[in-house]
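Colleague: Got a predicted model here, sequence first, then my questions.
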Amino acid sequence: MVERAKVIALFPGQGAFDGAALAAAYREYPQIKRVFDEIDTVSREFFSRDLSKVLFGDVTPEMEKLLADDAWVSQLAIYGSSLAAWQILADGGAEADVLVGHSLGEIAALVAAQAFSVADGARIVAHRVQVIERQGLAPGRMAALSADGDRVRALIDLIGDELLSVATENHDTQTVVSGPRDAMEKALAVSRQLGISTADISSPFPFHTPILAPAVPVFAGLVGKLDQRPLRTPVYSPVLGRYYEPDDALGELLAEHFVKPVRFSAAVRHLHGEGRAERFVEVGGKAVLTKLVGKVLGSGARPATWSTLSLGGDGKLGLTAALADLGTPAELDEGKARTLAAVFAPDAGAAEFAEFWAAFGGQLVGLGKERLAEFRAGRAQGAGQAAPRAAATGPKPGAGVERGAVADAIRSIYAAALEYPEEVFTEDVLL
């Protein structure tokens, strides 16, 4: 039997937010609301505001608007987007062999591996912001240069500022520099004279530079107080250049990220060289890391890649293709297939329903898990707030389930499967 290619899940960092894609996913997948509701409890705890009200209001925000707000807004938005996308993939049956975070994304990767709860991961992000803000450190900035790491390090030596450093090595022709504003302006001016193109990085702080050294022990102490659990999935750190180990003190290691560089290109090469790591899915906003993978490995490798919270030229969510290709809905025996076909596709033959289930079964299973969790949570709240119980003669249609949400989900599934506009499937149509 041919060994399957490993799936590497990539969790992006600074700038990885697509407001339009997140809004589209919010309308389609209930997991988005669930994850951000949990993050809201932390944003209220730390900052007395609900992040959801910023992200899911009448106007869809993009990164520029988030950066104009308080620093925590963009950081928690990036973190939450990744965790919500991961939950949707997991509910759809998708699995990853290795999780990899890029800078801020490493926190999301550790939460996805269940080292921390979603709420504690949000607390880590909140502490990260607060600790840096309270240190009163020198202002700085980050920028990407179109040159390899060795050339950029030579340029940094020329500037002669010990706080200026390589922050990220993304691939052979892109290196991110971080440091004090004055030193950065000199570095960018020299780069332009040398014909090296530059681009600012959307980040509220200059990460991965000695500027942040005073914040390291403070942050480590705060994260060390949180409940750390065993990893359920291997996590490879481009900062450490290795997998996390069971006895690692995650608070101390995450604190080192403040001053150590992200060697993303080296991480991708290492994982690809370990085995059949030819499939990469980017879990979060935009589709930046998957493009970097192609540049790192070169055209000969031809890795398969998927995005999630990004919109294609046709306006479709990357999640749709990722779930279809990576999701694994429960296998159905002949009896279960006939039963489900009678409910969801009474006019479809056995072969057509099997194809339908392969494409959308993961979404249906995920929706069922979500609604069951909400139903149980409602019952657990106690008398007066509990979801309605089934009558003695049998369950009532729609008990504990929002009829509109289920109707919308079924309407979308039929529209996609039969290639008709959603408007055709009104409530009184015979499905």
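Modeller: Nice, I can see it.
Colleague: Going by C-alpha atoms from here, please, whenever you check contacts or count neighbours.
Modeller: Will do.
Colleague: Next, name the residue at the spatial heart of this structure.
Modeller: Nearest to the mean C-alpha position of the chain, counting by Cα atoms, centre = their mean, stands residue 82 at 1.6 Å.
Colleague: Three-state assignment for that one, please.
Modeller: Under DSSP: H, G, I helix; E, B strand; the rest coil, residue 82 falls in the helix class.
Colleague: Now do the same contact list for it.
Modeller: Residues in contact with residue 82, defined by Cα atoms under 8 Å, 6 or more residues apart in numbering, are 11, 12, 105, 108, 283, 284, 285.
Colleague: take the one below as the second:
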Amino acid sequence: MSTRPKVLLVPGIGSLVPGSLAPHAGRPPVRELLARLAALPPGAAAAALLTGAVDRAAPPPDEVCAQLAGYAQAVAFCAMAGTWPVRAVRPERAVRTVLLGHSLGELAAFAAAGVLTFEDGARLLLACLRLRAELGAPAGGLLVLRLPAASAGLLLARAELPGLVLACDNGPEQSVVGGPRPAVEALAALARADAVTCTLLPTRTLFHSPELAPVARRVRALAETVAFRAPRVPVHDPLSGRPYRSAAEFRDGVTHHLVHPVPFRRCVALLRAAGVAEFAEAGPRALLSRLTAEQRDVAVRPG
């Protein structure tokens, strides 16, 4: 058996697929996770969203339900990959697998690795949403651009729209811009006028913005009250470019999706240089693994 590492990519914003866990609801780890999700005060609606029949005419879920469901979906796909709970992990697989969370997916990666409980991860996620509202964060938006980060930066400079930042450097042909919703919508119109392929994500929550620094400070203080344990499998820190090493670093990681951009392209390059043999995705669609393939012809496998 090869000893070269495999990276399990844990997606975040925009990865939710309603009904994605319906085919897997009878599998023991997924059944357990769904029961724990439904036991949370706002979790029953999220569990129903993940397991119910998909109604294309139904209105989109509210942000709390959507983000909680997306978090649970990612942990469930990690469970099916054998990283959660611990009893499902073969020793040799645990050594070879590295988790890399993308944006909000970092919280799911922490839960999947056993760094915090599924419930504590959900509570921190909900605290991020609650504190945005309490501290008056504006409605946000995220725009996926078919542009490299450097070109996206030039577009931002030309647009001169307030509050916009580069949220994700995802690959040689994809970047994400975030900021206040009106400014993001205006940038989308400008990009389309320039014949730039772009997609406005459905979220109306502000992410990856310096405006969220007060929220990040409050969430970081809350994280001090949560037990953080040594990971069962390594979790890659996208900012430092190496695995997380301590509970303090994991606590800092809880707020990455609030204020820091995601250097995903750099992460992939560093992991490949470290000998990664395969990228797989903890989700129902090949979103992140497709981006790794764009960087170089590497082995990728969705789901």
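Modeller: Cool, the structure landed. The structure presented is a predicted model; accordingly, all values stated were derived computationally and were not measured.
Colleague: biggest separation within the contacts of residue 82 of the first structure, which pair?
Modeller: For these, the farthest-apart pair by Cα to Cα is 108 and 285; their separation is 12.6 Å.
Colleague: More neighbours: these two, which one.
Modeller: Remark: of residue 108 of the first structure and residue 285, residue 108 carries more neighbours, 34 against 30, as counted by other Cα atoms under 10 Å.
Colleague: Might one say that that one is in contact with residue 11?
Modeller: Yes. Assessed by Cα atoms under 8 Å, residue 108 of the first structure is found in contact with residue 11 at 6.7 Å.
Colleague: residue ranges for the helices of the stretch 51-200 of the second structure, please.
Modeller: Along the stretch 51-200 of the second structure, counting by DSSP state H, counting those that start in this stretch, helices occupy 63-80, 91-96, 105-112, 118-134, 149-159, 181-193.
Colleague: So for residue 239 of the second structure, which of those sits nearest?
Modeller: helix 105-112 (11.6 Å).
Colleague: helices or strands up against that closest one?
Modeller: Packing partners of helix 105-112 of the second structure (3 or more Cα pairs under 8 Å, 6 or more residues apart in numbering; DSSP states H and E): strand 6-10, helix 63-80, strand 97-101, helix 118-134.
Colleague: do that again at 10 Å, thanks
Modeller: strand 6-10, helix 63-80, strand 97-101, helix 118-134, strand 236-237, helix 247-253, helix 256-259 (3 or more Cα pairs under 10 Å, 6 or more residues apart in numbering; DSSP states H and E).
Colleague: what's the overlap in contacts for residue 108 and residue 11 of the first structure?
Modeller: With contacts taken as Cα atoms under 10 Å, 6 or more residues apart in numbering, residue 108 of the first structure and residue 11 have 78, 79, 81, 82, 83, 86, 99, 100, 101, 102, 283, 284 as neighbours in common.
Colleague: Does the third one touch residue 36 like I think?
Modeller: Yes. If you go by Cα atoms under 10 Å, residue 81 of the first structure and residue 36 touch, sitting 8.5 Å apart.
Colleague: Between these two, which has more neighbouring residues?
Modeller: It is residue 81, of residue 81 of the first structure and residue 36, that has more neighbours when counted by other Cα under 10 Å, with 28 against 25.
Colleague: now for the more buried one: what does it line up with in the second structure?
Modeller: Matched by TM-score structural alignment, residue 81 of the first structure corresponds to residue 73 in the second structure.
Colleague: Quickly note the distance from that match to residue 292 of the second structure.
Modeller: 21 Å (Cα to Cα, to the nearest Å).
Colleague: again, but for residue 213 of the second structure
Modeller: 30 Å.
Colleague: quick one: which of the two has more around it?
Modeller: residue 292 (26 against 15).
Colleague: The alignment partner in the first structure of that one: what's its closest spatial neighbour, skipping adjacent residues?
Modeller: Matched to the first structure by TM-score structural alignment, residue 292 of the second structure sits across from residue 293. Spatially, and ignoring its direct neighbours in sequence, residue 293 of the first structure is nearest to residue 268 (6.8 Å; Cα to Cα, 6 or more residues apart in numbering).
Colleague: In this structure that neighbour contacts residue 98, no?
Modeller: No. Using Cα under 10 Å, residue 268 of the first structure is not in contact with residue 98, being 11.3 Å away.
Colleague: Now do the shared contacts for these two.
Modeller: With Cα under 10 Å, 6+ apart as the test, residue 268 of the first structure and residue 98 both reach 8, 236, 277, 280.
Colleague: Identify the residues contacting residue 88 of the second structure.
Modeller: 29, 79, 80, 81, 82, 94.
Colleague: Need the buried ones from the residues you listed selected in PyMOL.
Modeller: Buried members of those, defined by 16 or more other Cα atoms under 10 Å, are picked up in PyMOL with:
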select buried, resi 29+79+80+81+82+94
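Colleague: so which of the contacts of residue 88 of the second structure comes closest to residue 169 of the second structure?
Modeller: For those, the closest approach to residue 169 of the second structure (Cα to Cα) belongs to residue 81, at 26.3 Å.
Colleague: what separates that closest one from residue 92 of the second structure, distance-wise?
Modeller: For residue 81 of the second structure, the distance to residue 92 of the second structure - Cα to Cα - is 14 Å.
Colleague: At which residues are the strands of the stretch 151-300 of the second structure located?
Modeller: Using DSSP state E, counting those that start in this stretch, the strands of the stretch 151-300 of the second structure run over 165-171, 174-180, 198-200, 236-237, 242-243, 278-281, 299-301.
Colleague: just those: most buried one?
Modeller: Highest mean neighbour count of the strands of the stretch 151-300 of the second structure: strand 174-180, a mean of 25 (counted as mean count of other Cα atoms under 10 Å).
Colleague: quick one on the thing from earlier: quickly list what's touching both of residue 108 and residue 285 of the first structure.
Modeller: Residues touching both residue 108 of the first structure and residue 285 (Cα under 10 Å, 6+ apart) are 11, 12, 13, 78, 79, 80, 81, 82.
Colleague: quick one: contacts for the third one?
Modeller: Taking Cα under 10 Å, 6+ apart as the definition of contact, the neighbours of residue 13 of the first structure are 75, 78-79, 82, 101-108, 202-203, 284-285, 288-289.
Colleague: one more time with 7 Å
Modeller: Contact analysis of residue 13 of the first structure by Cα atoms under 7 Å, 6 or more residues apart in numbering lists 102, 103, 104, 105.
Colleague: which pair in these spans the largest distance?
Modeller: 102 and 104 (6.1 Å).
Colleague: still on that earlier bit, could I get the helices of the stretch 51-200 of the second structure as CSV with distance to residue 263 of the second structure?
Modeller: Shown next, in CSV, are those (distance: least, Cα to Cα, whole Å):
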stretch, distance to residue 263 of the second structure
helix 63-80, 20
helix 91-96, 23
helix 105-112, 13
helix 118-134, 21
helix 149-159, 10
helix 181-193, 20
